[in-house]
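Engineer: A predicted structure for the sequence below; I have some questions about it.
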Amino acid sequence: MIDATHRNTALLVAGCFFMEMLDGTIVTTAAPQIGRSLGAPPAAIGLVVTAYLLTLAVLIPLSGWLTRRLGNRVIFLTAIALFTLASIGCAASVSLGMLVGMRVLQGAGGAMMVPVGRTMVISRAAKEDLLRVTSYVVWPGLLAPVIAPLAGGLITTYASWHWMFLINVPLGVIAFCAAWRLVTDGPDSAASGAPPPLDWAGVVLTCLGLGGLTYGAHLVALPAPPALLTAVLLTGSVALLTAAALHLRRTAFPLLNLRTLGVPTFRVTQAGVIAYWLVCGAVPFLLPLMFQTQFGWSPVKSGAVTAFVFAGNVAIKPATTPLINRFGFRAVLLAATAGTTVAVAVLGFTSAATPIAVIAGLALISGVTRSVGFTVYSTVGLADMPHELMRDANTLAATSTQLAGGLAIAVATVALRIGGAFGAGLTAYTVAFCLLALIAAGTAAEALRMDRTAGDAARRQPTPAPATATRD
């Protein structure tokens, strides 16, 4: 059973996850105002987002080693404090350079905060409670990219951009006080023997590769990306990550333990979740853009309809666990990925003449399916994982998820450019949404490879009714 402390810790980590994800995207809507305030062109404000995402991608792989070295409590409390203080620094910034520097510090806090928190929650859970505690942690983070455009627009319209960072201060203080009371070092933390030596070769290869790939995605998303630099950076990053994978499989104490991929369920879900994150991260970016530039809607109307994705996330959450318990992880994941495929494809064929109720309904369905899909992905891979590999699996999962989140906008931008060059009577957005739907269809095909009994250890299956005695 999940006791009150365990449940409250899971909700604390969920709040931290929400803060981290919200700060990754909310700045975009305030780019013009920040640029005017700091005397920088709006295009340069993209560095504020990229610096944050790049720092997350680079430092998340180190979180597992740091907790072995210093313990959950020290790292988690330090991460919350660093994130909160860096948020104050962001609000106090008087130049673009200072703001970017503060965003790097904020990313460093986020890189430790959420993976360490997830490990604390998951490592304490019995297999049959894993689905429930994971759902506590996951769904608030899914809401952040959806409500960020609307929240950012409201803050910049009725206040100033500084408040996008200052709202983290009371939340951070509350989180720190709660963590001080709730978080202790578990048996798998620093106290259980000397930590393994740091894999320096893994750090260099992995972190440079992830950082280069994230920055390359930023260049791709620019209106006029520098072709040669982008190609060299992306090619070099892929080469570094390939070398990292070869090294991590051979070394005795790898920074990221790729041996966790030997668990079939975890291997299948890691392949699927990266593609699924790309789709679900791109849709909230493309929808408001299509509504405003293609349909001619106001930002308020656009944000209100996009918020139906948020409503779908929330509405389905009470039913997610019962659905999985009843039908199993594989069946629910197939339904979720197939539903995402259809909803995204149909959204691409909507127009200004389509009834708003239809568009809102499609956005609601996409929110429902993405919420269910991510709950499955976040749980089933760990449900079959041996306890001694749980920390390593969580760190690898956090790294791949963050990488996919950092690449989502670039994927959306490339899909839109392909759509613009496609012609044949289709709009750029129709082609872009269809390309995203093809990626989602690939995740459904990947889900078919999953064993029908995958994750059954984490399900609470109905107890069969006792047989009725018959009279002779």
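Structural biologist: Looks like it came in fine. Residues are numbered from 1 along each chain as shown.
Engineer: all contacts plus neighbour counts: C-alpha atoms, from now on.
Structural biologist: Fine.
Engineer: with adjacent residues omitted, what lies nearest to I75?
Structural biologist: What sits nearest to I75 in space, not counting adjacent residues and going by CA to CA, 6 or more residues apart in numbering, is T67, at 6.3 Å.
Engineer: presented hereafter is structure B, for comparison with structure A:
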Amino acid sequence: MSPATTSPPATTSTATSAETSSGGAAPPNALGGRPLLDDATKRWLPWVVALAFFMQTLDTTILNTALPGMARDLGEDPLKMQSAVVAYLLTVALLIPASGWLADRFGTRTVFLWAIGLFSLGSLGCAVSPSLHALVVARIVQGVGGALLVPVGRLVVLRAFPKAEFLAVMTFISLPGLVGPLLGPTLGGVLTQYASWHWIFLINLPVGLAGAVACRRYMPQILGPVGRRFDWGGYALFSVGLMLLSLALQGFGEHVVSMAICLVMGVAGVACMMAYWLHATRTEEPLFSPALFAVPTFRIGLLGNVFARLGSGATPFLTPLFLQLGLGFTPSEAGLSMIPSVLGAMFTKTLAIRLIRRAGYRQVLIVNTLLLGVLIASFALIPHDVGHVWLAIHLGLFGMVNSMQFTAMNTLTLGDLDERNASGGNSLLAVVMQLSMSLGVATSSAFLLLFSHGLPRTEGPAIVPAFHMTYLALGAMAAMAAFIFYQLRINEGAAEESAESKLTPED
């Protein structure tokens, strides 16, 4: 039996159609309900979605270790390669809000296939890029595909599997999301050192081909409600505002345009965001409802995410540069050195929810945020001749505290949302997570360029103090989020029962 599109229960007003796996029309399931999946589809669909999760999470980390080698080949300053990272993260942030509507409008299989195709095409473009500008364009194409892979895959699982099976399937497809960051830095370093950096993108091509073939066979074509409106006006204002603010911050750091232009872009970005807020209060179905911000935990959690991730989100980008440019590590050594951070993060995930239930969000987040800031700042104590053991311990502790921070912030932000606001809140949180990492990379690059200004070389012991000062600045910024979490109630979340079920897969 081919995967089919079926209509939701008759109690809803949703109308759907059906297609066979070859694209031909087929009548809707007369019984209604979820798509009728054959045994092979039920067995292999989670693997298809898990493969997409793996591709997306691997790509967010594999590039960082390769940046110095890429800079040498492209004739660029290694300290000015952040645009290749920011372009991808920002594109993903901008397209996440539209992913659900696109899947509803054109069908999950169609959008998923396009996502794999664009991700693979962008990967090929990155591999053959002759310059940084061409690489940035290819990363944008890759980001369009990456922005659709994970949300649409999660949506398919939500709609195709009954509630009793959903948690088990989501747990299975989330595991590659943990393996991707574990393999990414190491694989990027090994490929860069022993082959060439081009292979960190070329390896996506066979994976993408396998994913496309499996998608055509096992991905159901599920359509959403007919006539569902999308807030295109709000989406335009919100997206343009985010893009202008990000470009303004990056322009301030790189000095590629005048300060006057950066200031104009920054003011225009703020104006677009204010215009979106006014638009949302007057629109019946806004992109993100203002009612979300009436929930105190969502409001505090979202703001805390922004400031805490400015520091912690920049560290996976900054540390491989520090290890290679400052400490003289080879790409493979730098990649292997990042493993303790990921292992520490995986270990902490088993403890975070129990600690939150016992101590409450306020106490956990205040203490952990301050500790996170201290650990980021303490990278300034790492000398040029640091031993591998001490570095592994340092990165392992950072990974543990960073994972605790992400888990606590995400469950706090989503925990009190009702069914009506859960989807919009989850989407906005995903946007903020990507945007904050983008801003963190841009901010760390700006600090690094500022502190290294006037140095004759950007490699070796001379650049180490600039990295140290950058870590101190990022640590101070991350620690300031503790003032935001101080606004929580004293016993907030101490007996929370649903936090774990609402946790979204972390990057």
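Structural biologist: That came in fine, so what should we check first? Quick caveat: nothing in here was measured; it's all calculated off a predicted structure.
Engineer: just give the TM-score of the two.
Structural biologist: Superposed pair, TM-score by TM-score structural alignment, normalised by the length of structure 1: 0.78. Supporting alignment: 449 aligned residues with a CA RMSD of 4.1 Å.
Engineer: ok so, going back, roughly how far does the aligned partner of the residue nearest to I75 of structure 1 in structure 2 sit from S196 of structure 2?
Structural biologist: Superposed on structure 2 with TM-score structural alignment, T67 of structure 1 falls opposite A103. Per CA to CA, to the nearest Å, A103 of structure 2 is found 37 Å from S196 of structure 2.
Engineer: and these two? Which one has more around it.
Structural biologist: Neighbour count, other CA atoms under 10 Å: between A103 of structure 2 and S196, A103 has more, with 24 against 17.
Engineer: pretty sure the more buried one contacts G224?
Structural biologist: Yes: at 7.4 Å, A103 of structure 2 counts as touching G224 under the criterion of CA atoms under 8 Å.
Engineer: mind listing what's buried in the helix or strand D104 of structure 2 falls within?
Structural biologist: D104 of structure 2 is part of helix 82-106, with elements assigned from DSSP states H and E. For helix 82-106 of structure 2, the neighbour count (16 or more other CA atoms under 10 Å) marks 82-105 as buried.
Engineer: my guess is P185 of structure 2 meets T60, correct?
Structural biologist: No: in this structure P185 of structure 2 lies outside contact range of T60 using CA under 8 Å: 9.5 Å.
Engineer: between these two, which one's more packed in?
Structural biologist: The residue with more neighbours, out of P185 of structure 2 and T60, is P185; 30 against 21, by other CA under 10 Å.
Engineer: residues contacting that one?
Structural biologist: Contact analysis of P185 of structure 2 by CA atoms under 8 Å, 6 or more residues apart in numbering lists T61, I62, L63, N64, T65, A334, G335, L336, M338, I339.
Engineer: the biggest helix by length in structure 2 vs helix 82-106, what angle?
Structural biologist: In structure 2, taking DSSP state H as the definition, the longest helix is helix 39-74. Helix 39-74 of structure 2 and helix 82-106 are oriented at 150 degrees to each other (axes from the mean of the first three to the mean of the last three CA atoms, to 10 degrees).
Engineer: counting contacts, what elements does helix 39-74 of structure 2 pack onto?
Structural biologist: helix 132-160, helix 163-194, helix 204-218, helix 315-321, helix 331-337 (3 or more CA pairs under 8 Å, 6 or more residues apart in numbering; DSSP states H and E).
Engineer: if you set the cut-off to 6 Å instead, what comes out?
Structural biologist: On a contact count with 3 or more CA pairs under 6 Å, 6 or more residues apart in numbering; DSSP states H and E, helix 39-74 of structure 2 meets helix 132-160, helix 163-194.
Engineer: out of the ones you listed, deepest packed?
Structural biologist: helix 132-160 (a mean of 23; mean count of other CA atoms under 10 Å).
Engineer: average gap between it and structure 1?
Structural biologist: With mean CA distance after the TM-score superposition for structure 1, helix 132-160 of structure 2 departs from structure 1 by a mean of 3.9 Å once superposed.
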